[in-house]
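[1] I'll drop the sequence and a predicted model, then ask my questions.
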Amino acid sequence: MTKINAFTYQPLTIPSHTESVSKQNQKPNAQKSSFSESLEEEYEKLPLKLSKHARERIDERDIHISQTEWNLIHSKMQEAKKMGINDSLVLTKDAALVVNMPNQTVITAMGLEEANTRIFSNINGTIVINH
């Protein structure tokens, strides 16, 4: 025991089960890492790339686009690229995406409700997918 300014302090005892406690504390991180890895694997399956910004927006805004829709978006992007379109707005039934054709990359994403009040600039084409 140590006395400091009239207060008595006693060192804390370290429980004998610290190893099991530290393992328990690692489980949520392991699950989080596992979830992040799973999400990353899903993004890797897409026929086009997502910028970091677009990934964050899709996650934040809880936007869900099926693999079939991603394939259709990619297909339409190929058509638009042949027409000379470099940057495009892609409208689906649930989302608005800004894409860069030369890099085959989704730059940003938002839900349709949010997109209703926006002005999109620096695009030279629009792709409408209404499934």
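    Received it, and whenever you're ready, just let me know what you need.
[2] Please count neighbours and contacts with C-alpha atoms only from this point.
    Will do.
[3] So Val90: helix, strand or coil?
    Val90 carries the three-state label strand when classified by DSSP: H, G, I helix; E, B strand; the rest coil.
[4] which ones are touching it?
    Listed by C-alpha atoms under 8 Å, 6 or more residues apart in numbering, the contact partners of Val90 are 73, 96-99, 126-129.
[5] Return a PyMOL selection command for the buried portion of the residues you listed.
    Command for PyMOL that selects the buried part of these, burial taken from 16 or more other C-alpha atoms under 10 Å:
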select buried, resi 73+96+97+98+99+126+127
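[6] and the comparison structure, right after this:
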Amino acid sequence: MEIRNLSTVRELRLQHEGYRQKEEKADFGALYDKEIQRTGLQFSKHAAMRMSERGVELTSKLAVDLKEAVDKARDKGAKDVVVIGSSSAFIVNVTNNTVVTTMNAQEMKNNIFTNIDSAVLL
């Protein structure tokens, strides 16, 4: 009887962890979808992964600033642009409205941006 109860407790704990993880993912997914709808920008899987790894936080203000920068670059005929802020940089394919990759301030110091035709400073 004790083993069965232990097993049941373990199963309930695993179920609870699964539900909690789903809720956290849903919250992030909902916020991400909201920003995409609001700004029209999309993030490639690679860019989303780099943001997570590099600790780049996408705030509502940054999302709006990024969208405005991409719109300005589009107006000037840019196809691939680097948008440089004080603490992060984003490489964006203007044609597809897609952020291709991102990096934090430390990585910007030691990198060369290639395959871009324009730059926008935030």
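    That came through, no problem. Quick caveat, the model's predicted, so the values are computed rather than measured.
[7] What TM-score do the two superposed chains give?
    Their TM-score after superposition, calculated using TM-score structural alignment, normalised by the length of structure 2, is reported as 0.88; 117 aligned residues with a C-alpha RMSD of 1.5 Å.
[8] how about the helices in structure 1?
    Applying DSSP state H to structure 1 gives helices spanning 18-44, 52-60, 67-82, 112-115.
[9] how about the shortest one, aligned to which bit of structure 2?
    Meaning helix 112-115 of structure 1. Following TM-score structural alignment, the partner segment of helix 112-115 of structure 1 in structure 2 covers residues 105-108.
[10] For that stretch, report the contacting residues that lie outside it.
    Here stretch 105-108 of structure 2 makes contact (C-alpha under 8 Å, 6+ apart) with 86-89.
[11] what do you get if the cut-off is 10 Å, keeping everything else the same?
    Contacts with stretch 105-108 of structure 2, where a contact means C-alpha atoms under 10 Å, 6 or more residues apart in numbering, come from 54, 56, 84-89, 102.
[12] List the buried residues of stretch 84-103 of structure 1.
    When neighbours are counted by 16+ other C-alpha under 10 Å, the buried residues of stretch 84-103 of structure 1 are found to be 85-92, 95-101.
[13] Arg38 of structure 2: which element?
    helix 2-39 (DSSP states H and E).
[14] any idea how far that helix is from the chain center?
    21 Å (C-alpha atoms, centre = their mean, to the nearest Å).
[15] again with stretch 58-76 of structure 2
    The chain centroid and the centroid of stretch 58-76 of structure 2 are separated by 14 Å, computed with C-alpha atoms, centre = their mean.
[16] What residues in structure 1 pair up with it?
    Residues 65-83 of structure 1 are where stretch 58-76 of structure 2 aligns, taking TM-score structural alignment as the criterion.
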